[in-house]
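> predicted structure and sequence below. I'll ask about it afterward.
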Amino acid sequence: MIPAAFDYVAPTTVDDAVRSLAEAGEDGKVIAGGQSLLPVLRMRLAAPSKLVDLSRIPELRGVREEGSSIVIGSMTTHYEVQRDALVREHALLLALTTDTVADPQVRHRGTFGGSLAHADPAGDLLAPALALDAELVLSGMDGRRKVPASEFFVDFFTTAMRPGEILVEVRVPKYTGWSAHYEKFNRVAQAWSMVGVAVAMRTEGGTIAEARVGLTNMASVPVRARGVEEALVGQPASADSIRAAAERAAEGTSPPSDGNADAEFRSHLAKVLTGRAAMAAAGV
């Protein structure tokens, strides 16, 4: 199908983008990589009066280091995140998760910020952003503000972004020296995750000193598996202790039931995949 008619602007600064979006009012839409929005436009499930294209704003691209954090521009592509040396050194979980996103074509066009702002609970990058305590920087007519990932994801495809705001960057604390792994299950290659598990871990002398675990598609928003984290810390990095901790993976979740899997099966998957991901991160 052909999208409904709309106005199109491609500003070159964040301020101009925010102004253009404000002028459009509630009928304005931001387009980043377009991997999620374009199919919706073609099916006429959305009919914005104006599209604000962020692709020509240099400020929104790239990865940089700032003190104890790395900063990822919202328009940085999945491919760039996947290959970036700073990301692989200080936030390995993000790089490994991005390796699993869709296919090479999507990774070259889709953007890190676009995935987070889209807030699809089956999207792979939400859970690691939550597990790593990422902070999202939003820009609007009233200036900039920071929102922690734990408060950013509100519901299905719903975030804490206010009307007229644009996601400009994501700040991630450094997890230098941490091991990580992302494990997901889908019915066919390149499909959305039925369940995904993001694990980052720091070990000392064979003991798990710190652990962070995020779950994909186990609720309407990404979920932090606090029970698993608590059960892992202080335990030997062994298969037995990890399997025992993984049994707590479904605690506090509300997995959906749909044509791919019911809630009970997703809860089972969460436990199995958490064990696999944690063992891979621990190297056992």
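Sure, I can see it.

> alpha carbons only for contacts and neighbour counts from here, please
Noted.

> what's the neighbour count on A129?
25 (other Cα atoms under 10 Å).

> how about it, nearest residue that isn't a chain neighbour?
Using Cα to Cα, 6 or more residues apart in numbering and skipping the chain neighbours, the partner closest in space to A129 is A149 (6.5 Å).

> hmm, the one you found is touching P128, no?
No: between A149 and P128 there is no contact under Cα atoms under 8 Å: 9.8 Å.

> quick one, which of those two is more surrounded?
P128 (33 against 25).

> now the more buried one: which helix or strand?
Taking DSSP states H and E as the criterion, P128 maps to helix 126-131.

> and G164, how close does it get to G283?
As for G164, its distance to G283 is 45 Å (criterion: Cα to Cα, to the nearest Å).

> I misspoke; the intended subject was V52.
45 Å.

> between those two, tell me which one has more neighbours.
V52 (22 against 12).

> in a strand, that one, correct?
Yes: counting by DSSP: H, G, I helix; E, B strand; the rest coil, V52 is found in a strand.

> the strands in the chain, which residues?
7-9, 28-31, 50-53, 63-66, 69-73, 135-140, 143-148, 153-155, 158-159, 166-173, 179-185, 195-204, 207-216, 223-224 (DSSP state E).

> as JSON lines, these with distance to K271 would be great.
Shown next, in JSON lines, are the strands of the chain (distance: least, Cα to Cα, whole Å):
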{"stretch": "strand 7-9", "distance to K271": "46"}
{"stretch": "strand 28-31", "distance to K271": "36"}
{"stretch": "strand 50-53", "distance to K271": "41"}
{"stretch": "strand 63-66", "distance to K271": "34"}
{"stretch": "strand 69-73", "distance to K271": "31"}
{"stretch": "strand 135-140", "distance to K271": "28"}
{"stretch": "strand 143-148", "distance to K271": "26"}
{"stretch": "strand 153-155", "distance to K271": "23"}
{"stretch": "strand 158-159", "distance to K271": "27"}
{"stretch": "strand 166-173", "distance to K271": "27"}
{"stretch": "strand 179-185", "distance to K271": "11"}
{"stretch": "strand 195-204", "distance to K271": "9"}
{"stretch": "strand 207-216", "distance to K271": "10"}
{"stretch": "strand 223-224", "distance to K271": "13"}
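
> then this one, side by side with the first:
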Amino acid sequence: MIAAPFEYYAPESVSEALKLLTTHEDSRVLAGGQSLIPMMKLRLSRPSHLIDLGHIAELNYIAETNGSVRIGAMSTHNQIETSETLRQKCPLLAETAGRIGDVQVRNLGTIGGSLSHADPAADYPAALQALRAQVRLVSAKGDRTISIDQFLVDAFTTALEPGEILYEVIVAADTPGLGSAYLKQQQPASGFAVVGVAAQLEAKGGNIAVARVGITGLSSRSYRAKAVESALEGKAATAATLAAAAKLAAQGEEPLSDVYAGADYRAHVVQVATRRALEAALARAK
């Protein structure tokens, strides 16, 4: 199908983009276009005004500052996957980006676009929740920084308010002793996660000192697997500990049932994927 008629804008600065958002109420922001354009072609989304952020250089960067890595919203999945800064300072995010879609999607899609779309089967949310990431949102009225948990509200729903855009993602740089991994069972055609698990562990003296686990694809939104984290922290870093904790991966959640997988299948796979992700993360912890 062909998208409904719309006015197209290509601002060259964030301030110009925010002014356009304020001026035109029925508008949508375009990042990499990997989600919004197909929706527009199907006429599931019919904005009267389309504001393309692709010409705004200040939104495309990856930089380490004061123990954190800041990723501009227009950074592509490929840039994140291949960034030496992220590979060294936040390998979980680089690994996750490399598992998204195919080469074309990774070359065009952006972290800001993916997060703002908030697909419940997207890959980034699990990793960013395991990393305790923050996002910076800007509008003509000012800016605010909130946790990724606060930002991701539900399926296709975020904390973005009218007139706001996602400016950057902020993650803490890894410290010695951390190991991480992202593992998913994916939909064959789209590459989206049937279930995806991101894990980050720190082992000290034979015990698990820190456990961070994010899960996507299982239910209507990604989530922190707090029951798994609690079952790991302070316990012996053994295969038995990991296996027992992984059984709690779906606790408190309602697994989805759709054309890709049934609820029972997802509930089983999330336990297996969690155990394997934890095993890989522990093996990488140094």
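Okay, I see it. Bear in mind that the values here come from a model prediction, so they are computed numbers and not experimental data.

> closest to L96 of the first structure out of the strands of the first structure?
strand 179-185 (6.4 Å; Cα to Cα).

> how big is the offset of that closest one relative to the second structure?
On superposition with the second structure, the mean distance recorded for strand 179-185 of the first structure (mean Cα distance after the TM-score superposition for the first structure) is 0.8 Å.

> name the helices or strands packed onto that strand?
Helices and strands touching strand 179-185 of the first structure, by 3 or more Cα pairs under 8 Å, 6 or more residues apart in numbering; DSSP states H and E, are helix 92-98, strand 195-204, helix 263-282.

> hmm, try it at 10 Å
helix 92-98, helix 126-131, strand 195-204, strand 207-216, helix 263-282 (3 or more Cα pairs under 10 Å, 6 or more residues apart in numbering; DSSP states H and E).

> for T274 of the second structure, list the residues it contacts.
By Cα atoms under 10 Å, 6 or more residues apart in numbering, T274 of the second structure lies in contact with 182-184, 195-199, 213-215, 225, 228, 242-243, 245-250, 280.

> how near is G191 of the second structure to M1 of the second structure?
For G191 of the second structure relative to M1 of the second structure (Cα to Cα), the value is 23 Å.

> how about S267 of the first structure, what does it touch?
Residues near S267 of the first structure by Cα under 10 Å, 6+ apart: 195, 218, 247-251, 253-256, 261.

> now stretch 179-196 of the first structure: how far from the chain's centre is it?
13 Å (Cα atoms, centre = their mean, to the nearest Å).

> let me know the closest of the contacts of S267 of the first structure to P121 of the first structure.
Among the contacts of S267 of the first structure, M218 lies closest to P121 of the first structure (Cα to Cα), at 7.9 Å.

> quick check, the closest one in contact with A122.
Yes: if you go by Cα atoms under 10 Å, M218 of the first structure and A122 touch, sitting 8.5 Å apart.

> which neighbours do these two share?
The contact lists of M218 of the first structure and A122 share 194-196, where a contact means Cα under 10 Å, 6+ apart.

> that older thread, which one's more surrounded, M218 and A122 of the first structure?
The residue with more neighbours, out of M218 of the first structure and A122, is M218; 28 against 23, by other Cα under 10 Å.

> OK, contacts around that one?
Applying Cα under 10 Å, 6+ apart, we find M218 of the first structure in contact with 121-122, 194-197, 249-250, 252-257, 263, 266-267, 269-270.

> need the buried ones from those selected in ChimeraX.
In ChimeraX, the members of these classed as buried (16 or more other Cα atoms under 10 Å) are selected with the following command:
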select :121,122,194,195,196,197,249,250,253,254,255,256,263,266,267,269,270
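
> and the shared contacts of M218 and A122 of the first structure as CSV, adding distance to G28 of the first structure?
CSV is the format used below for these (distance: Cα to Cα, whole Å):
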residue, distance to G28 of the first structure
M194, 32
V195, 33
G196, 32
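
> which one of those is nearest to P39 of the first structure?
Nearest to P39 of the first structure among the shared contacts of M218 and A122 of the first structure, with distances taken as Cα to Cα, is M194, at 20.9 Å.

> distance of the closest one from A282 of the first structure?
24 Å.

> tell me what the helix holding P128 of the first structure is packed against?
helix 92-98, helix 112-118, helix 149-152, strand 166-173, strand 179-185, strand 195-204, strand 207-216, strand 223-224.

> tell me the counterpart residues of it in the second structure, please.
Using TM-score structural alignment, helix 126-131 of the first structure corresponds to residues 125-130 of the second structure.

> mean per-residue distance, the matching stretch to the first structure?
Looks like 1.2 Å for stretch 125-130 of the second structure (mean Cα distance after the TM-score superposition for the first structure).

> contacts only, for the residue of the second structure most remote from its centre.
What lies farthest from the middle of the second structure is G205; by Cα atoms, centre = their mean that is 31.7 Å. For G205 of the second structure, the contact set (Cα under 10 Å, 6+ apart) comprises 236-237.

> ok, now how distant is F156 of the first structure from R83 of the first structure?
Computed with Cα to Cα, the distance linking F156 of the first structure and R83 of the first structure is 29 Å.

> cheers, nothing more for now.
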